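S.K.: next come a sequence and a model predicted from it.
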Amino acid sequence: MQKKLSELQVGQKAIIVSLEDEELVLKLLEMGFIPGEDITMEQIAPLGDPVSVNIAGYQVSLRINEAETIMVEI
């Protein structure tokens, strides 16, 4: 089942499927958001923005609008 990264709950794991925003693709790829990588939602700020994920052993924080452009498979 595919979802946006922003829709995952804390502790939920997924695999990155695609990056949907052409303007952010290069930035996200440089940060390690490569299709096929495992990703885990680690924290969601009290107001929902930002979110923190674990990817390739690194903690990365994203704005919610960036997380909405990353499609994952659960």
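M.R.: Received it, and whenever you're ready, just let me know what you need.
S.K.: hey, let's count contacts and neighbours off CA atoms from now on
M.R.: Noted.
S.K.: immediately after the lengthiest helix in the chain, which helix or strand?
M.R.: Across the chain, the longest stretch assigned as helix under DSSP state H is helix 25-30. On the C-terminal side of helix 25-30, the nearest following helix or strand under DSSP states H and E is strand 38-44.
S.K.: take the one below as the second:
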Amino acid sequence: MRTLKEIKCGETVKVVKLNGVGAIKRRIMDMGITKGTDVFVRKVAPFGDPLEVTVRGYELSLRKADAELIEVE
């Protein structure tokens, strides 16, 4: 399975699973990233951190460490 960290700029993917536990998983879910949600990768910083994505109609910046916890297809 690929993670959100591996997705290239301009791609749209669907969230399959969140791998975090406890507060980290809760924080990701509170940002609107849940199973079945479409995520569009808008920009990736030159060194890969952070990623700017569009989720549920709004822009969101994610750290690489958080993006690694999100499995997508």
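M.R.: All right, it came through fine. Predicted model only: the values in this text are computed from it and were never measured.
S.K.: how big is the offset of the longest helix of structure 1 relative to structure 2?
M.R.: For helix 25-30 of structure 1, the mean deviation from structure 2 after alignment is 0.5 Å (mean C-alpha distance after the TM-score superposition for structure 1).
S.K.: how about A45 of structure 2: what's its closest non-neighbour residue?
M.R.: L51 (6.3 Å; C-alpha to C-alpha, 6 or more residues apart in numbering).
S.K.: scratch that, T54 of structure 2
M.R.: Spatial nearest neighbour of T54 of structure 2, chain neighbours left out: F40 (5.1 Å); criterion: C-alpha to C-alpha, 6+ apart.
S.K.: can you name the residues that contact the residue nearest to A45 of structure 2?
M.R.: Neighbour list for L51 of structure 2: 5, 41-45, 61-64 [criterion: C-alpha atoms under 8 Å, 6 or more residues apart in numbering].
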